[in-house]
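Trainee: Requesting a structural model of the entry that follows:
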Amino acid sequence: MSAETTDTLPHLITIVGRGVPSNYEITVEGKIELIGADPLEEATVVTDHAAEGAVDIGVMRFRFSGQMANVQVGDWNGVPAPDSPSTPGVHIDYGAPARDGT
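Mentor: Sure thing, here's the model as predicted:
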């Protein structure tokens, strides 16, 4: 990731899978970009202001600008958080410094 990308997309959102196929949808007021993975390989749809996809195990990371507008996560049955312990964890870091791979 270039320093320019980190400057223009200063915030980080991390989706952490819990070993169960789950869906996520993220909407931001600014721009959003998947980092450290190939969107086609991960079956992730990313537009200028939104990202959606599935996660089972592992971590999906996105850099974004502006404010978080909406995050929705649900398990494989469609049960949303916090009603299902299987939904992915979501971590939002405003002003997160870039690290290797993020």
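Trainee: CA only for contacts and neighbour counts going forward, please
Mentor: Will do.
Trainee: Show residues contacting stretch 3-23.
Mentor: Residues from elsewhere that reach stretch 3-23 (C-alpha atoms under 8 Å, 6 or more residues apart in numbering): 31-32, 52-65, 73-76, 86-98.
Trainee: Name the residues that touch stretch 68-78?
Mentor: Contact with stretch 68-78 is made by 20-29, 80-81, 84, 86-88, as judged by C-alpha under 8 Å, 6+ apart.
Trainee: And this one, please, so the two structures can be compared:
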Amino acid sequence: MPADTTETLPNLVTIVGRGVPSNYEITVDGDIELVGADPIEEATVVTDHSAEGAVDTGVMRFRFSGQMANVHVVDWNGVPAPDSPSTPEVHIDYGVPPRSDNN
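Mentor: Just a heads-up that it's a prediction; the model follows:
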């Protein structure tokens, strides 16, 4: 029987694209997994403690345990936040129960 994601991965990071191709890298000191999307379709690399990929429009969500260790986002020219208004928005929420629709 699979472990309850709420207890094992209680935290949520959301990356919101701003309409231009951008890259992101996130690292946590616990475990991380992509929520509601296929990593191959989204060209997202997820390891035990980190995730990286690209976002243009839409939202990427990851559940994680532990604390956020690092967030790095850059726009299509490689300009990092906060120097570029085109980098994705990043929201980090601790202790968030999963949505009933798995997104």
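Trainee: that older thread, show me the two of the contacts of stretch 68-78 of the first structure that sit farthest apart.
Mentor: The distance between the two most remote of these (C-alpha to C-alpha) is 29.1 Å, for 20 and 29.
Trainee: how close does residue 74 of the first structure get to residue 43 of the first structure?
Mentor: 16 Å (C-alpha to C-alpha, to the nearest Å).
Trainee: no wait, residue 33 of the first structure
Mentor: 14 Å.
Trainee: again, but for residue 102 of the first structure
Mentor: For residue 102 of the first structure, the distance to residue 43 of the first structure (C-alpha to C-alpha) stands at 19 Å.
Trainee: Looking at those two, which has the bigger crowd around it?
Mentor: When residue 102 of the first structure and residue 43 are compared for neighbours, residue 102 comes out ahead with 17 against 12, by other C-alpha atoms under 10 Å.
Trainee: residue contacts, the more buried one?
Mentor: Shown in contact with residue 102 of the first structure (C-alpha under 8 Å, 6+ apart): 1, 35-36, 61, 63.
Trainee: what about burial for the residues you listed, which qualify?
Mentor: 61, 63 (16 or more other C-alpha atoms under 10 Å).
Trainee: Distance-wise, check the nearest residue to residue 36 of the second structure once chain neighbours are set aside relative to residue 4 of the second structure.
Mentor: When the adjacent residues along the chain are set aside, residue 36 of the second structure lies closest to residue 103, with 4.8 Å between them (C-alpha to C-alpha, 6 or more residues apart in numbering). As judged by C-alpha to C-alpha, residue 103 of the second structure and residue 4 of the second structure stand 15 Å apart.
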